[in-house]
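Visitor: Here is my input, please return the structure:
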Amino acid sequence: MSKKKKSIPPAVSSPVVKPIEPQPSSPTPTARVDSPRPGVEPDKEPAFELIRFDKRVKWFLGICVGLFLLLTLAKINYSSIGMWNTVVPDGSDARRGIVSGKPRSIRIDEWGVVTPFMMSQAHQNFPLENSAIGGEKVALVGYYPIKHFVSIFRPSHWGFFLFDIEHGFAWHWNFVIFFSIISTTLLFLVLTRNNFWLSVFGSVWLIFSPGFAWWSFFLLTLQFAGTVMLLSSIYVFYASSTRTILISGLLFLWSFASFALILYPPYQVILGYLLLLLLVGFVWRNYRKELLFNKLWLKLGTFAVAGIVLGLVFYQFYVDAKSTIDVMSNTVYPGKRSETGGTGFIANWFSEYYSGWLIDNENFPKNWLNVCELSHFITFTPVIAVCTVLYFIRTRRIDPLLTILLGFVLFTLVYIEIGFPTFLAKATLFDLSPTRRAQVPFGIANVVLAVLYLDYMRQQNLKIKGGLSFGLVVGVIGFMVYAAWLNLNDSDGFYKAHQLFIPTLFFMGLNYLMLPVSTFRYKDVVIAGALVFFTIPNFKINPVGKGMSPITENMLYQKVRELHLQEPNARWVVLGSQYLTYMVTATGVNQLSGVKNQPDFKTMRALDPTAKRDSAYNRYAHTVYSTYIDPVHPDTVVIQNNFEDAYQVGVDPCSPKLRKLNVRYFIFDHAPQPVEIRCMKQVAKLGGLEIYRTND
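Guide: Down below sits the predicted model:
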């Protein structure tokens, strides 16, 4: 990943949008009005502006960009590829390439699949077709480095084209983290009226939440593109400068394409609704005709041109990717998934109050599947919902942005916990998002809601006293007792009552501070700071590594690379361990075994000419090959589907079918029997692994 900045889209850096100058007769001051002190009702609204690029914001941006460049140049990443030191041991240090932390075996999708896929693409010069990772133009539809115009919209991959694999890998990891922090902070600055510390703390809280961290920050690609898209839209709406409007329009075009072309509807649908409603709520709250209609034709033209260009981009992408999309959408798994909700959370809505204290990679309630699936985001929505109603009753005013967002959170909660009628699920496209995936963008919405509520609470400075105040406090205590009871019950004995005491007190205190029963200066920042403090341990979820030595210095990797460079067109098969197939994929060889992001029908039709076992391999799958020799029925190929995302192939290593597929190299995870190697000779022996090549 690179230190060059010329390929990075320009940050939203327009001048402050100023209000119309007051007429001489108007007593309204032109200076910005400070936020009201506690207990003092503001006489006038603060002057409207978007992002105030003061020294604090500039320093913050500089620090983030500087860390991105520094860590990328140092080849720092946060991958769990250190697992390779123990999964395929070669006698080296088990801590090779690990700076700090512990690699996570549960993140096999990252260290065993996505990382080898990236390396395979890089070693093969970023091809459109790569049967080692799947059929058709797999890298075009999947989010992998590729030589295609679509890479313009995949900024986390730019480092692979500018530098070597290790720096490109570091670029990917540091880009998604630091630029997501930057874009989210800038968005919070807009939404919270330039509340700097709340925006920074809210961004750190969101980006390092378990719902992101335990999934190796994969969703941050969507998070980054979405926040830039929303920011650029707001700037086009409110900017007065032609230059700002045009730059913002370009950013809107780029970020919209980036968001749309990631092609993962389970997250995109709900996150897309969230972004749209935030835009609607912001414009409603800040409806200023003089700004919105200023240079209206230029703004409309900017969006129109962006729409035309996006149409051309999407059309060309569809033309190139149609056959691949058709194959992917017609797989047995995941295929055309459609759900109507109602299956609930993997853990429960309030499990994050306790999981961060008491759960890790190896220890968690078994009925919660695994630490990744159960992880989501801290919520304060129950208290916020009650308090929002109280604010309305007392002030007779609503904040459109806060109200719309709260309504959306509750709407999505109904989908997750109760479910929608089929027609509503399909009409809203929620049916494309299974509840276990919907809980992630739902959690993002909960965090954004909390940040906006804290800003709203600061602006209102309402203080409720007397019996109502007492009732609210009792309600918070009751709510937290319920949350503790719910987690005790759901965890099926994993939690003990005494373990939940301190977490319950901690979040009881934060929920209490959310109530309008006490006011003090910087209350919003104190709450957000406490949440950052709570979030800090999440920094250790992913290890810190330097370079890719756990893979690139492994003896198996180096030997396969050596043989591959001598005979680059030969195909490979691993007979045995699926973990070996992951490592072999990273070398860039064209292998039959390994993970297939989508079915490779060209290859499988050679092994299954009549498509008798089509349903077994028509899926995203981890494929494992093994020896199967039947003297009675020579050259028989057995294909069995043993898991939803896996299948096995039993084949004679000397089968003519493999010869037709140009398979020349075989890796055995055991000492092969003479009948298995009757047509080949050994070319390498690495401990218990043996590599053979066919005789012809």
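Visitor: C-alpha only now, for contacts and for neighbours.
Guide: Fine.
Visitor: Now the residue positioned nearest the centre of the chain: closest residue in space, sequence neighbours ignored.
Guide: Centroid-nearest residue in the chain, with CA atoms, centre = their mean: residue 219, separated by 0.8 Å. Counting by CA to CA, 6 or more residues apart in numbering, the nearest residue to residue 219 once its immediate chain neighbours are dropped is residue 212, at 6.6 Å.
Visitor: ok, back up a step: and the residue nearest to the centre of the chain, how far is that from residue 140?
Guide: Here residue 219 is placed at a distance of 18 Å from residue 140 (CA to CA, to the nearest Å).
Visitor: who's in contact with the residue nearest to residue 219?
Guide: By CA atoms under 8 Å, 6 or more residues apart in numbering, the residues touching residue 212 are 218-220, 376.
Visitor: State the distance from it to residue 618.
Guide: When CA to CA is the yardstick, residue 212 and residue 618 sit 30 Å from each other.
Visitor: what about the strands in the protein?
Guide: The residue ranges that make up the strands of the chain, judged by DSSP state E, are 76-77, 98-100, 544-546, 571-575, 590-591, 594-596, 621-627, 638-643, 646-651, 663-668, 680-686, 689-694.
Visitor: who wins for proximity to residue 169 among those?
Guide: Ranking the strands of the chain by distance to residue 169, with CA to CA as the measure, places strand 76-77 first at 7.1 Å.
Visitor: Need the residues that contact that closest one.
Guide: Outside of strand 76-77, the residues that reach it under the criterion CA under 8 Å, 6+ apart are 71, 169-170, 173-174, 544-547.
Visitor: let's see this one next to it:
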Amino acid sequence: MKKIRSFGIFFIKWRYVIALFVLLCSVSLNLNGSSIANWNSFGVRETVSGTTSETKTVDDYQGIQKLKLWIPSLSRNDDTVIGSPRPIRSDEWLVQTPFYLSQVKTGNHFINKSYQDSGQNMMLAYNVSSWHISTIGKPFNWGFLFLGASRGLSWYWSFKIIALMLLSYEFAMILTSKRKLLSVVSSLWITFTPTVQWWFMQHLGDVVFFSLLIMVSIYHYFNSEKKVFKIMMAINLIIALIGFPLIIYPAFQVPFAYVIMAFTAIQIFKALRNKKVKLFDVIVIALTLFVSLMIDVLTIYQSWDAISATLHTVYPGKRISVGGEYTWKNLSDFLFNIFLPFKTPQVSNQVELSSSFNFLLYILLILPFVIKRKDIKKNIFGIILVIYSLMLMFYSIVGIPTILAKLTLFSYVPFSRSWQSMSVIAVFASVWFISFIWDRLDRIKLTKILPSLLFVTILYLYRGLTDDIYKNYLGRFTTISFIVIMLVAFICILYRKNRIFYSIMLVIVTIGGLTVNPVTHGIGVIENKLLSHEVESIVEKNPNAIWMSDSTNLYHFVQMFGAKSIDGVRFYPDKQLMTKIDKQNQYEEVWNRYAHLKYSLTNENTSMTTPVPDNVNINLNVNELKDLKIKYVLTTRDLNKEFGSSFTEIYHDNDNNRIFEYLK
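Guide: Predicted coordinates for the structure are as follows:
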């Protein structure tokens, strides 16, 4: 044990050096967590070497065979080293990652002109990389500016995970009054919370990252006497105060903003009370706020047309949420987490079902029996986390009046996003509670807490054993086992069985969180395809030609290679383009939305449908191609046979992907 303890002390002491070394190794080895291998399942399998690239996911195996995917292997020909690519994460591999690759290929401009006619503001497009001053607040994007597409993607994933672990450790040290081992476990617990990992490359991952960066920087700023260190924390704050507002996803920003404000208010009050605020601090804080605010205002001003267009869309538009659409049954949703990486559910999907492993219900019922009035002042932030988690739960299950929702800005927060925010904040609350219990000098009497323990456990068991969703998805044995394990873990907290608790949590975090995203080597699954090389070659010869896809899933493919295209994923409508297609303005309710634009050529009149809220299917009359100045069409159909000699086939591969040149 002494050797393990010595290693732990060494690891913690040199954590930043070790983190830098791991980051450099990861980027050098070109590793990322993208599910980009799913492009194989979208009909792009033929490689330049003539082989066929295949992708296996958890849905391709049964039972124990699924674990094969988590045995590291270099023999898988889709560049996945370990884990399962996630088809459900299409927001990542089908949307966000192609945006990044397109940006690198076209010069990382703030407005990407590849998305015809008007281009697309890339600040709204998941905040991808661009040569813009706002990129100061997006450190995980810096690699795309200097390292190219493949290693830029590696920098994104590696930096974000490593930095989030470091921030989680520092935040846990604040919550736990510097309990180092508990903070190490908590850093993994927070970073690999299932809902964070399922949303990692999108909004929630960013919101958690910047929230922790703000709170950790503020804490260390006010608790340091060294001016150089204070300036370093101020720089961190500038990055965070640019990054957090420009996520532009209030559904997660609003819930976490309240946590940040509460923490900041407490730290400022303590600093003022202890007379730690000097003239130097006033100047530094003022400059920090001024610089970050000016960059935020400039970016929003330059993006206002796009933001306004988004707010006036049919979907998502300016939604008014009041909560109240979940039920008390969702209190046991944490049971799903342990199976989500290994089994696709039949109801909803992994992303929406994901939450966290936390002890909030136990804490809510037991806290009144263990906290004393004298404890409140010292533990005010932890208590706020518990109460606020309860409020978020109330909002999701019961709801609030519309006027209150608007006043609190929760009108921007759908019930499901409130619930997932609560799941993460409940982890923060759990970490605080553990330290609070372990700081107590007196032992907790079992007779006081036994009814609460039994009530929560019976509630979980009742839900798990009577609801068909749990019975069919988890099975009774797994359900009972997991509930008992969580109960044992909580009892270990109450009676200071540290080692058992750490072991249980590390196993749970590893199974339910660490297995969510795969480890992938590079982006060869895209770059080394025959179709990719052909598109890239055509773009080099004719960079200003306009493309479109026809009757294919590859509507967001050619943009990755710098091609200008009228399809793809649009965060807000291109009215200039839509005016050309929808000349009579018949279909504004259809195209005025966040949309995956998909075209099918036809001899009939142009029409549009929206089968699901974020998809727009356009049946485009073939004669419209001339007005739209289309030069190349990517399709799986024989356009010569269907539309005559106006098309010349210039490419055809074994996946039946074809490229036609339009001659009129």
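Visitor: and the residue nearest to residue 219 of the first structure, what pairs with it in the second structure?
Guide: Residue pairing (TM-score structural alignment): residue 212 of the first structure is matched to residue 196 of the second structure.
Visitor: Tell me how many other residues surround residue 121 of the second structure.
Guide: Residue 121 of the second structure sits with 24 neighbouring residues when counted by other CA atoms under 10 Å.
Visitor: Mind giving me the packing neighbours of the longest helix seen in the first structure?
Guide: Secondary structure of the first structure per DSSP state H: the longest helix is helix 296-329. Helices and strands touching helix 296-329 of the first structure, as assessed by 3 or more CA pairs under 8 Å, 6 or more residues apart in numbering; DSSP states H and E, comprise helix 138-141, helix 242-260.
Visitor: export those to a markdown table and tack on distance to residue 551 of the first structure?
Guide: Below are those laid out as a markdown table (distance: least, CA to CA, whole Å):
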| stretch | distance to residue 551 of the first structure |
| --- | --- |
| helix 138-141 | 21 |
| helix 242-260 | 30 |
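Visitor: between these, which one is nearest to residue 594 of the first structure?
Guide: Nearest of those to residue 594 of the first structure, taken as CA to CA: helix 138-141 at 14.3 Å.
Visitor: In the second structure, what range does the closest one match?
Guide: Going by TM-score structural alignment, helix 138-141 of the first structure sits over residues 121-124 in the second structure.
Visitor: Report the separation between the nearest residue to residue 198 of the second structure once chain neighbours are set aside and residue 417 of the second structure.
Guide: What sits nearest to residue 198 of the second structure in space, not counting adjacent residues and going by CA to CA, 6+ apart, is residue 351, at 5.5 Å. Separation of residue 351 of the second structure from residue 417 of the second structure (CA to CA): 11 Å.
Visitor: These two: who's more crowded?
Guide: Remark: of residue 351 of the second structure and residue 417, residue 417 carries more neighbours, 21 against 17, as counted by other CA under 10 Å.
Visitor: The more buried one against residue 251, yeah?
Guide: Yes - Residue 417 of the second structure is in contact with residue 251 according to CA atoms under 8 Å; the separation is 6.0 Å.
Visitor: ok now do the aligned residue in the first structure for residue 506 of the second structure, which residues does it touch?
Guide: In the first structure, the residue paired with residue 506 of the second structure according to TM-score structural alignment is residue 532. Contact partners of residue 532 of the first structure, counting by CA under 8 Å, 6+ apart, are 201-202, 204-205.
Visitor: got the residues you listed as JSON lines, with neighbour count and distance to residue 571 of the first structure columns?
Guide: Putting these into JSON lines (neighbours: other CA atoms under 10 Å; distance: CA to CA, whole Å) gives the following:
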{"residue": "201", "neighbour count": "23", "distance to residue 571 of the first structure": "51"}
{"residue": "202", "neighbour count": "26", "distance to residue 571 of the first structure": "50"}
{"residue": "204", "neighbour count": "23", "distance to residue 571 of the first structure": "46"}
{"residue": "205", "neighbour count": "26", "distance to residue 571 of the first structure": "47"}
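Visitor: Give me the subset of those lying in helices.
Guide: Among the contacts of residue 532 of the first structure, the members that lie in helices (by DSSP H) are 201-202, 204-205.
Visitor: so which of the residues you listed comes closest to residue 181 of the first structure?
Guide: Proximity of those to residue 181 of the first structure was ranked by CA to CA; the top entry is residue 204 with 6.7 Å.
Visitor: For residue 261 of the first structure, see how far away the closest one is.
Guide: Taken as CA to CA, the spacing of residue 204 of the first structure relative to residue 261 of the first structure amounts to 26 Å.
Visitor: now residue 336 of the first structure
Guide: As for residue 336 of the first structure, its distance to residue 261 of the first structure is 18 Å (criterion: CA to CA).
Visitor: who's more crowded, those two?
Guide: Taking residue 336 of the first structure and residue 261 together and counting by other CA under 10 Å, residue 261 has the greater number of neighbours (21 against 13).
Visitor: Give me the spatial nearest neighbour of the alignment partner in the second structure of the more buried one, chain neighbours excluded.
Guide: In the second structure, the residue paired with residue 261 of the first structure according to TM-score structural alignment is residue 246. Once its chain neighbours are removed from consideration, residue 246 of the second structure has its nearest residue in residue 296; the separation is 7.0 Å (CA to CA, 6+ apart).
Visitor: and the one you found, what does it touch?
Guide: Shown in contact with residue 296 of the second structure (CA under 8 Å, 6+ apart): 134, 242, 245-246.
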